[in-house]
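In: Just to be clear, the model below is a prediction. Sequence and coordinates:
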Amino acid sequence: MELQNIKRVYLVGIGGIGMSGLARYFHHLGCIVCGYDKTSTDLTNELKNEGIQIIFDDNEEWIPMSFRQPDEGTLVIYTPAIPKDSAIVGFFQKRGFELFKRSQVLGLISKGKYTVAIAGTHGKTTTSTMVAHILKDSGKDCSAFLGGIASNYNSNVLYGKNDIVVVEADEYDRSFLTLYPDIAVITSMDADHLDIYGDHQHLTDSFKMFASQIKAGGVLIHKQGLPLDTGYTYSIKDAADAIALNIRIENGSFYFDFRNVNTDIKDIQLGIPGFHNVENATAAIEATLRLGVKNDAIKSALASFRGVHRRFEYIVKTQEHVYIDDYAHHPEELRAAINSVKKLYPDRKLVTIFQPHLFTRTRDFADGFAEVLDMTDELILLDIYPARELPIEGVDAEIILSRMNLVNKRKLTKQQTIDAIANEKPALLLTVGAGDIDQLVEPLKNALSNV
């Protein structure tokens, strides 16, 4: 499959954040783009408004005639989250189409380009968006495929006029092994996706393989302390090749200094809060310095950076109420989010609403979730969001509650949660999770505001 030959693109699972980015990219190139997803969302509505045809019925009869015979101009992309018995997937397979994963298509797009790939079990979306924003804001420019909606651009895909492409490299299903970057950043390698990898060591081995695929003359940048033998390290607390120093909070904003062997940048203001985001910014600075971006341009870009939707995103910020929403769904992500909120607002009682994501992840990390959620002052726990999984006997949200020491904890339905927030109106609220908890954001915002 050659990129220049593609005229028609069908995406099975088009509503996913990564898949929708590809849909927008090929639509931007002038291709006919269609797709299927299970449910309508704000994102699929946006795609339809942009001129992309989407169906929500897994029925081959709705596939357009122009997609019914395989040829070199037709590309079919699918997400592994789509059930194997999907009628639409089955149709394309029976007709002899070659089906491509999103990661394979990213590999095809980035082939022959100067590729900056950001990987990690957490931190990769914000870091890749920071890198892309610095390149855009500085005038260096780039194209970018992001795992979230960049607030500065209200999109998950950016179009550039040069051959630099920034790619979020997803470790799920070993997808990132389709990439051969010039610059690779690895933010974290915590145990995750054990339903795919089996154990932490196999996950670690895959990250090492990803690092080994860097092109000749390229560079690996990774967080200090990761089990990698080569590369250039960064940290906000340990000795490393690139470090953030003098981290402080002034008037609700994070400031820090950056230093590596060649460069000192003082008094960097970060447009979004969080110690973990200072760490992400340290990696982004190191990567963009290597692309020739000047110190002042980096400093200016980070001050204007507005983050990613659902990544430590302020929903309400008034004298009476602060409400932050975050995508955190791994114990270490939760730790970073809760720690940063409590440092920012030490005098307020923190109420956290958490929706566990996947039965396997809940089973594998129940102790970790319990330990981290004990850091909050009050917890409301929702049912597990199953995503692609079937239920596992004996695994539910209660196994987290049962292992916690926190007294002020309860498990509620979504509606009960909205009612509780409307009645109690906490001064400091945090919602966390990667499932459909985002559907509660607007109702909870209204509940705090008496709407």
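Out: That came in fine, so what should we check first? The model shown is predicted, which means the values in this text are computed figures rather than measured ones.

In: going forward, measure contacts between C-alpha atoms and count neighbours the same way
Out: Fine.

In: which stretch of helix or strand covers Ala297?
Out: helix 295-304 (DSSP states H and E).

In: in the helix or strand just after that helix, what's buried?
Out: Next helix or strand after helix 295-304 toward the C-terminus (DSSP H and E): strand 313-317. By neighbour count on 16 or more other Cα atoms under 10 Å, the buried set for strand 313-317 is Glu313, Tyr314, Ile315, Val316.

In: another structure for you, compare them:
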Amino acid sequence: MDLNNIQRVYFIGIGGIGMSAIARFFNEKGVQVSGYDRTSTALTKQLEAEGMQIHYTDDISLLDKTTNLVVYTPAIPAAHTELQWYRDNSFEVVKRSDVLQEITRSLFAITVAGTHGKTTVSTMIAHLLTDSGYGCNAFLGGISVNYNKNFWSSDKQVAVIEADEYDRSFLKLSPDIAVLTAMDADHLDIYGTPEAMEDAFIQYTHNIKPNGTLIARFGLHRNNELNATNKLLYSLQNDAANAYAANIRMINGGYEFDVMQQDWMIDNISMHIGGMHNVENAVAAITVAHLLGIDAGKIRAAIASFKGIRRRFEYVVKTDNQVYIDDYAHHPEELRALITSAKALFPGKKCTVIFQPHLFTRTRDLADGFAESLSLADEVILLPIYPARELPIPGVTSEMIAAKITVPVKILPKEEVVGYLEKQDVPLLITAGAGDIDQLKEPVGHLLKNKTT
């Protein structure tokens, strides 16, 4: 696959957050981009406005039958009519990860993997490199608030790539710098056991290019099996790590801190997004930037100007009386970090969490962990499980989680949430989940803003 000789490319599942980044990459190179997705979204409308042709029915008559390359997401069923037609007619059909594989071969690649934190860390790194003038091509799994997109290009032959562990696609990448944020059990429908998933992350570190560098979170399970010529460990505050934060102060929903290393430090860093876990994410990103030789003053300025990622500890409403945070958290450890940080930043405010479980298999496998993390809130509202690519599993419902939660909890359909909140006092509200719970952000935000005026 020679990415430089492609004139036309067709995407099956173009509206996915990772797929759309690659579609934008080709579009900016002047390639004719078209594709299919199941539903029209704000993101697909943006892609259309950028000149891409998209349709929303699985219909062979709407295909680009002269395309040079077909890219599909593994979330698309194997029996998808368009996918089958291209295969039956001998077109070059590849996964999204195959395109990223070629990009990591041809550019200096910085990849960020982990069961959580990878979107924030990769976006922070991309912003640090861009804001400082170093430059990079960014392929992200979230929408950067600073740039209002998940991809941007640069003449600099450097790529920052969010490395997705779903269906082992990240094992195709060959990074020069690899970041590893977490190895908690997830996607057990793919991996089968937590140990098999850990094996995949260990293999990810074995794919680092010769003389490359691994930047891994301190304390990861099986840390001694992680492989790299050069290995640096980062931590929130543990001074046994190579890089860590010190003198952390909470300031108006954000943080000030210093980053310490054995032979360097950057003091008085200001970060204006919430979440103590984001301080740790910043330590990882700053370690990458320092490794690339970026000036401390430019690093400090870039972190201060970083506005975060949509749906990652995103402040929808933030006043003295009302705080509403929306987040993508869909794993127990992500919920734990989210709720703990929010309660620490806004002590004394009653914390209400509205959570939409994502996938029947994840709910089945991690129900105990979800209940334990959600019980850190003062009250919980659960939505029905968002199925995504899965069919229902008998006996697996939101009630599996609700039955184990130790604080007041109720299950509501999404359509009833706004009406319920009209009658409630929710000084600190969090909506969380990876499904379509984001559709609540605008109406709930509108309701709470009106309540505070």
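Out: The structure has been received and is ready for your questions. Worth saying up front: this structure is predicted, and the values here are computed from it rather than measured.

In: And the TM-score between these chains?
Out: Overlay of the two chains. TM-score (TM-score structural alignment, normalised by the length of structure 1): 0.97; 444 aligned residues with a Cα RMSD of 1.1 Å.

In: of all the buried residues of strand 313-317 of structure 1, which comes closest to Glu286 of structure 1?
Out: Glu313 (24.5 Å; Cα to Cα).

In: Checking Asp254 of structure 1 next. Helix, strand or coil?
Out: Quick fix: residue 254 of structure 1 is Phe, not Asp. Under DSSP: H, G, I helix; E, B strand; the rest coil, Phe254 of structure 1 falls in the strand class.

In: what about the strands in the stretch 301-450 of structure 2?
Out: 314-318, 323-327, 351-355, 379-382, 409-411, 428-432 (DSSP state E, counting those that start in this stretch).

In: Tabulate those strands (CSV), appending distance to Ser154 of structure 2.
Out: Converted to CSV, the strands of the stretch 301-450 of structure 2 look like this (distance: least, Cα to Cα, whole Å):
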stretch, distance to Ser154 of structure 2
strand 314-318, 27
strand 323-327, 29
strand 351-355, 38
strand 379-382, 43
strand 409-411, 47
strand 428-432, 33
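
In: So Val94 of structure 2 lies in a strand, does it not?
Out: Yes. Per three-state DSSP, Val94 of structure 2 lies within a strand segment.

In: got a list of what it touches?
Out: Shown in contact with Val94 of structure 2 (Cα atoms under 8 Å, 6 or more residues apart in numbering): Leu69, Val70, Val71, Tyr72.

In: what's the answer for Leu220 of structure 2, then?
Out: Counting by Cα under 8 Å, 6+ apart, Leu220 of structure 2 has contacts Ala182, Met183.

In: where's it, which helix or strand?
Out: Leu220 of structure 2 belongs to no helix or strand, assigned by DSSP H and E.

In: Filter the contacts of Val94 of structure 2 down to the ones in helices?
Out: With helices defined by DSSP state H, no entry of these lies inside them.

In: List the ones among those residues that fall in strands.
Out: Here DSSP state E is the test, and those give Leu69, Val70, Val71, Tyr72 as lying in strands.

In: Show me what the third one lines up with in structure 1.
Out: With TM-score structural alignment defining the correspondence, Val71 of structure 2 maps onto Ile77 in structure 1.

In: gap between that match and Arg388 of structure 1?
Out: When distance is defined by Cα to Cα, to the nearest Å, Ile77 of structure 1 is 18 Å away from Arg388 of structure 1.

In: Same question for Ile249 of structure 1.
Out: Ile249 of structure 1 is 40 Å from Arg388 of structure 1, by Cα to Cα.

In: Counting neighbours, go ahead and name the busier of the two.
Out: Counted by other Cα atoms under 10 Å, Ile249 of structure 1 and Arg388 do not tie: Ile249 has more neighbours, with 16 against 11.

In: if we look at the helix or strand containing the more buried one, which residues are touching it?
Out: According to DSSP H and E, Ile249 of structure 1 maps onto strand 242-250. Residues from elsewhere that reach strand 242-250 of structure 1 (Cα under 8 Å, 6+ apart): 232-237, 254-261, 278-279, 282-283, 286, 344.

In: what's the average distance of it to structure 2?
Out: Strand 242-250 of structure 1 differs from its equivalent in structure 2 by a mean of 1.1 Å after superposition (mean Cα distance after the TM-score superposition for structure 1).

In: Show me what Ser169 of structure 2 lines up with in structure 1.
Out: Taking TM-score structural alignment for the superposition, Ser169 of structure 2 sits opposite Ser175 in structure 1.

In: Give the helix, strand or coil label for that match.
Out: helix.

In: Surely it and Ala169 touch.
Out: Yes. With contact defined as Cα atoms under 8 Å, Ser175 of structure 1 reaches Ala169; the gap is 7.4 Å.

In: More neighbours: these two, which one.
Out: Ala169 (30 against 18).

In: from memory that one sits against Phe176, does it?
Out: Yes. With contact defined as Cα under 8 Å, Ala169 of structure 1 reaches Phe176; the gap is 5.0 Å.

In: Quick check: neighbours shared by the two?
Out: In contact with both Ala169 of structure 1 and Phe176: Ala119, using Cα under 8 Å, 6+ apart.

In: Narrow the contacts of strand 242-250 of structure 1 to those in strands?
Out: Checking the contacts of strand 242-250 of structure 1 against DSSP E, those in strands are Tyr232, Thr233, Tyr234, Ser235, Phe254, Tyr255, Phe256, Asp257, Phe258, Arg259.

In: which residue sits closest to the fourth one, ignoring its sequence neighbours?
Out: Nearest residue to Ser235 of structure 1 in three dimensions, chain neighbours excluded: Ile243, at 5.0 Å (Cα to Cα, 6 or more residues apart in numbering).

In: Show me where the stretch 301-450 of structure 2 has its helices.
Out: Using DSSP state H, counting those that start in this stretch, the helices of the stretch 301-450 of structure 2 run over 332-345, 360-374, 399-402, 417-422, 441-452.

In: Hmm, I typed the wrong one, I wanted the stretch 151-300 of structure 2.
Out: Under DSSP H, counting those that start in this stretch, the stretch 151-300 of structure 2 gives helices at 188-191, 194-206, 276-291, 296-305.

In: quick one on the thing from earlier: by neighbours, which of the contacts of Val94 of structure 2 wins?
Out: The contacts of Val94 of structure 2, ranked by neighbours (other Cα under 10 Å): first place Val71, 24 neighbours.
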